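Student: this one's sequence-less:
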């Protein structure tokens, strides 16, 4: 009975085909617009849609092979997919080679494909018959992997395009891992770029813990890694190691090499867990961590923030004129100027910070008489306004910061400032009273170099070479090796190699002789080393590090008149050179800093699905 039914269907199909052929012959005879190939022949091009309709109608007739993909763990009985060998060979080069080969599968009536999920295989087989398939977020990656295996080129291109346009936080790492198994650089590249851009969020995803060691290293080694703090990188590595510590600890040294130690806050490594994983990671970072690498790209939008007051204009004293100048010397030679005039003249140095995404500058106002209390002001670049934070009984104060906390040094001791309460807390006494020292923060400690001290013998001020270090954690001062050159009004800055560079200043007792001297202090060995002198001797200048270079800006000199050149120092070659970046005014008191800004980018827009039609 079943054979009779099949034969009836076959006869009906043949009859339909013959009827179509007869109709086409009649149309050919009656057509007046025929392309003549010879006296008694014409070329006829058939519409492919007719063939597809016929193929769909005969979809389950005379099938000679059945396929089945990998079963989902929740499925108990996976049905076979009936199809035709010649259709598979016509649509897929992979099936063509297999079914024409001497492989055992070429002779079997059933073929199991263990590397393709069954639902994905069924969608692709239906596509081979209908030339239509819908690509969406639920199947795009699976279709891509299976289509690449079966060599269905059009499906591959559509799936790649869909995935590129719909990368988001939920699927980025899944696509990234899947695409890395395939030779598709045009898909892995945007996935990797997205992962680097959104690393701070993706490192908490469950998929992040499933990445292999090589994939983790590729991400954290990149200059393009977008993190606000290097501590986020260490935290991510720690979570990855702890997820399967038995098998992942051999990779701890390899990963530690990509941690940029100078960017870590002081004391952070000591705060890591005392677990075996935490201890090994801490030791590996300290011994093999990257100590000379430049900042990551999320910090590359640094700006030099300059405060000057122009004391001379065309040879005449012009008084106070404070202005905020902002620029990125590696990419620009033009100055961006503008800020509201401060309520009073200021006494440097200033403290610069990016808080809540906005630049803020903290300064102390100048006092009319020595011994007067100081006033703390803050400038908000977002609102272009100044705000007075309070008046404090700290005479001859110097403002500085360590790990984003403000400190006032004056009145013979250190004072810590509480920003929320707007209050000062007295801390350790300063070992020796001095003025006009170079002060810089490094590794969570405060370093003070040089300055001028009142001589009890002559009752005059003399430059000093002494140096001290203050540790806020222990609230204690420590005496350091003195500078080779005694001086005041010098400037200090931490180089990319971790050393503290002290430049310029005044020598002698009259403070009218500027020097070009440069000396580097090694915080690890407590030793000094002389470096190449600046091109122009200067004092009260700005000194700032951008990337791997130091910039000396503005200041005063006793060796020349007019505008001072901006100098750039390369510690790798120990050389100074003039750069195109020039001040828009003549000699002036300067203070500057490198301000790091976080770069935020928008995610790609999603599309719901894409349809493929041959």
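Tutor: Perfect, thanks for sending it. This one's a predicted model, so the numbers in the text were calculated from it and none came from an experiment.

Student: Please make it C-alpha for all contacts and neighbour counts, starting now.
Tutor: Will do.

Student: Next, the contact list for residue 277, please.
Tutor: Residues in contact with residue 277 (C-alpha atoms under 8 Å, 6 or more residues apart in numbering) are 238, 241, 242, 245, 249.

Student: Check which helix or strand it maps to.
Tutor: helix 276-288 (DSSP states H and E).

Student: which parts of that helix are buried?
Tutor: 277, 278, 280, 281, 282, 284, 285, 286, 288 (16 or more other C-alpha atoms under 10 Å).

Student: Please report how far the third one lies from residue 252.
Tutor: To tie it back to what came earlier, the one meant is residue 280. To residue 252, residue 280 is 8 Å away according to C-alpha to C-alpha, to the nearest Å.

Student: Please render the contacts of residue 277 as CSV that adds distance to residue 506 and neighbour count to the earlier fields.
Tutor: Formatted as CSV, the contacts of residue 277 follow (distance: C-alpha to C-alpha, whole Å; neighbours: other C-alpha atoms under 10 Å):
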residue, distance to residue 506, neighbour count
238, 49, 19
241, 53, 23
242, 55, 17
245, 57, 16
249, 54, 17
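
Student: List just the nearest of the residues you listed to residue 390.
Tutor: residue 238 (42.6 Å; C-alpha to C-alpha).

Student: May I ask which helix or strand encompasses the closest one?
Tutor: helix 231-243.

Student: Quick one: list the elements packing against the helix or strand that comes right after that helix.
Tutor: Following helix 231-243 in sequence order, the next helix or strand is helix 245-248 (DSSP H and E). Here helix 245-248 touches no other helix or strand, going by 3 or more C-alpha pairs under 8 Å, 6 or more residues apart in numbering; DSSP states H and E.

Student: Buried ones in helix 245-248, by neighbour count?
Tutor: Using 16+ other C-alpha under 10 Å as the burial criterion, the residues of helix 245-248 that qualify are residue 245.

Student: Against that first model, consider the following:
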């Protein structure tokens, strides 16, 4: 059973979440070079100053590589097959890609590692639980894969841990609120799982926000996401998780909300210029880069890249 998390601050956090978002917005956005191909329902991971965009709802397999310092794009070896709603994380100079939907809406258990030095993909040990639209995040030397959906889009609670060095899997405490299309990030050695939806239905978005402590193998409840949504991008800056954009069955979101884990508080930042979902975000030199995604609910796509400077000054170009 989940134990209370930072309960003394919870009531204040709820009051903050209920306040008008515009009163708390900070930061400034700027545009950057568009991707060479439009994408949505991608996984995005960063390594050595580059962001890697993997997968596509419409079946494209080219690996898109964005040089964050140079604001320029290139392509790497194509992913071995069409995949969408996959999950990715970096460890040890490689990008690891987990599951996703293949052959339409069949959840995959396959795992691949991309090595930028050889520009090649290598198959790795499959996940114990096939899934898509979950989250993958690095904690120490291991990658945690949390939540998501199986074939038929029914949610899975599974929380499984991949050891890249041993190419082996182990199990961890299940996600208390099963969901997909959620944000999963690591802050100060703990995992934050925010938002998402029930059984792939964007009309059933959630404000759930739960924190996993590897030291105790236990989840706890945290201040809820102020704007319930799914299909978000997310990134970490300092001790905050930024939850960006997303969708419902009626619209896409431009909300940008940041969760301060130690304080158990949310704050609003400047709104995303292009509301969208099915995209990714990475942090580079104190700024948040958002890449591709769909500006309309469902299966649209774009090559949009927009950059947030949370200190309020537009990034220099």
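Tutor: Perfect, thanks for sending it. Values in this document were obtained by computation on a predicted structure and should not be read as measured data.

Student: Drop the TM-score for these two in here.
Tutor: Aligned and superposed, the two chains score 0.72 in TM-score terms (TM-score structural alignment, normalised by the length of the second structure); 259 aligned residues with a C-alpha RMSD of 2.9 Å.

Student: related to what we said a few turns ago, now the angle between helix 231-243 and the helix holding residue 277 of the first structure, please.
Tutor: Inter-element angle recorded for helix 276-288 of the first structure and helix 231-243: 130 degrees (by axes from the mean of the first three to the mean of the last three C-alpha atoms, to 10 degrees).

Student: From the chain's centroid, how far away is helix 276-288 of the first structure?
Tutor: The chain centre lies 23 Å from the centre of helix 276-288 of the first structure; the measure is C-alpha atoms, centre = their mean, to the nearest Å.

Student: That helix maps to which residues in the second structure?
Tutor: On the second structure, no counterpart of helix 276-288 of the first structure exists by TM-score structural alignment.

Student: Next secondary structure after that helix?
Tutor: strand 303-310.

Student: Tell me roughly how far that following strand lies from the second structure on average.
Tutor: Following superposition, strand 303-310 of the first structure is found to deviate from the second structure by 3.0 Å on average (mean C-alpha distance after the TM-score superposition for the first structure).

Student: packing partners for that strand?
Tutor: Judged by 3+ C-alpha pairs under 8 Å, 6+ apart, the packing partners of strand 303-310 of the first structure are strand 323-327, strand 588-595.

Student: Can you add distance to residue 185 of the first structure and mean neighbour count and give these back as CSV?
Tutor: As requested, these are exported to CSV (distance: least, C-alpha to C-alpha, whole Å; neighbours: other C-alpha atoms under 10 Å):
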stretch, distance to residue 185 of the first structure, mean neighbour count
strand 323-327, 37, 20
strand 588-595, 36, 23
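
Student: and of these, who's closest to residue 393 of the first structure?
Tutor: strand 588-595 (24.1 Å).

Student: Thought residue 172 was touching residue 191 of the first structure, still the case?
Tutor: Yes - under the criterion of C-alpha atoms under 8 Å, residue 191 of the first structure makes contact with residue 172 at 6.1 Å.

Student: Just give me the closest of the contacts of residue 277 of the first structure to residue 437 of the first structure.
Tutor: Nearest to residue 437 of the first structure among the contacts of residue 277 of the first structure, with distances taken as C-alpha to C-alpha, is residue 238, at 40.9 Å.

Student: what's the closest one in contact with, if anything?
Tutor: 277, 278, 281.

Student: what do we get in the second structure for it?
Tutor: The criterion is TM-score structural alignment: under it, residue 238 of the first structure has no aligned partner in the second structure.

Student: what's the closest non-adjacent residue to residue 153 of the first structure?
Tutor: residue 147 (7.1 Å; C-alpha to C-alpha, 6 or more residues apart in numbering).

Student: So that neighbour belongs to a helix, correct?
Tutor: Yes - residue state for residue 147 of the first structure (DSSP: H, G, I helix; E, B strand; the rest coil) corresponds to a helix.

Student: who touches it in this structure?
Tutor: Residue 147 of the first structure neighbours (C-alpha under 8 Å, 6+ apart): 124, 153, 155, 156.

Student: Residue 175 of the second structure too?
Tutor: 146, 147, 157, 158, 159, 219.

Student: next one: residue 43 of the second structure
Tutor: Contacts for residue 43 of the second structure (C-alpha under 8 Å, 6+ apart) come out as 53, 54, 55, 85, 86, 87, 88, 279, 280.

Student: Against residue 79 of the second structure, how distant is the third one?
Tutor: Meaning residue 55 of the second structure. 7 Å.

Student: go on, residue 254 of the second structure?
Tutor: 30 Å.

Student: Same question for residue 118 of the second structure.
Tutor: Using C-alpha to C-alpha, residue 118 of the second structure is found at 14 Å from residue 79 of the second structure.

Student: of the two, who's got more company?
Tutor: residue 79 (18 against 8; other C-alpha atoms under 10 Å).

Student: Tell me which residues touch the closest residue to that one other than its chain neighbours, please.
Tutor: Closest residue to residue 79 of the second structure apart from its sequence neighbours, by C-alpha to C-alpha, 6+ apart: residue 61 at 5.2 Å. Residue 61 of the second structure sits next to 54, 55, 78, 79, 80, 81, 82, 83 when contact means C-alpha under 8 Å, 6+ apart.

Student: change it to 7 Å
Tutor: Contacts for residue 61 of the second structure (C-alpha atoms under 7 Å, 6 or more residues apart in numbering) come out as 55, 78, 79, 81, 82.

Student: now, which of those sits nearest residue 98 of the second structure?
Tutor: Minimum distance to residue 98 of the second structure across these is 11.1 Å, recorded for residue 55 (C-alpha to C-alpha).
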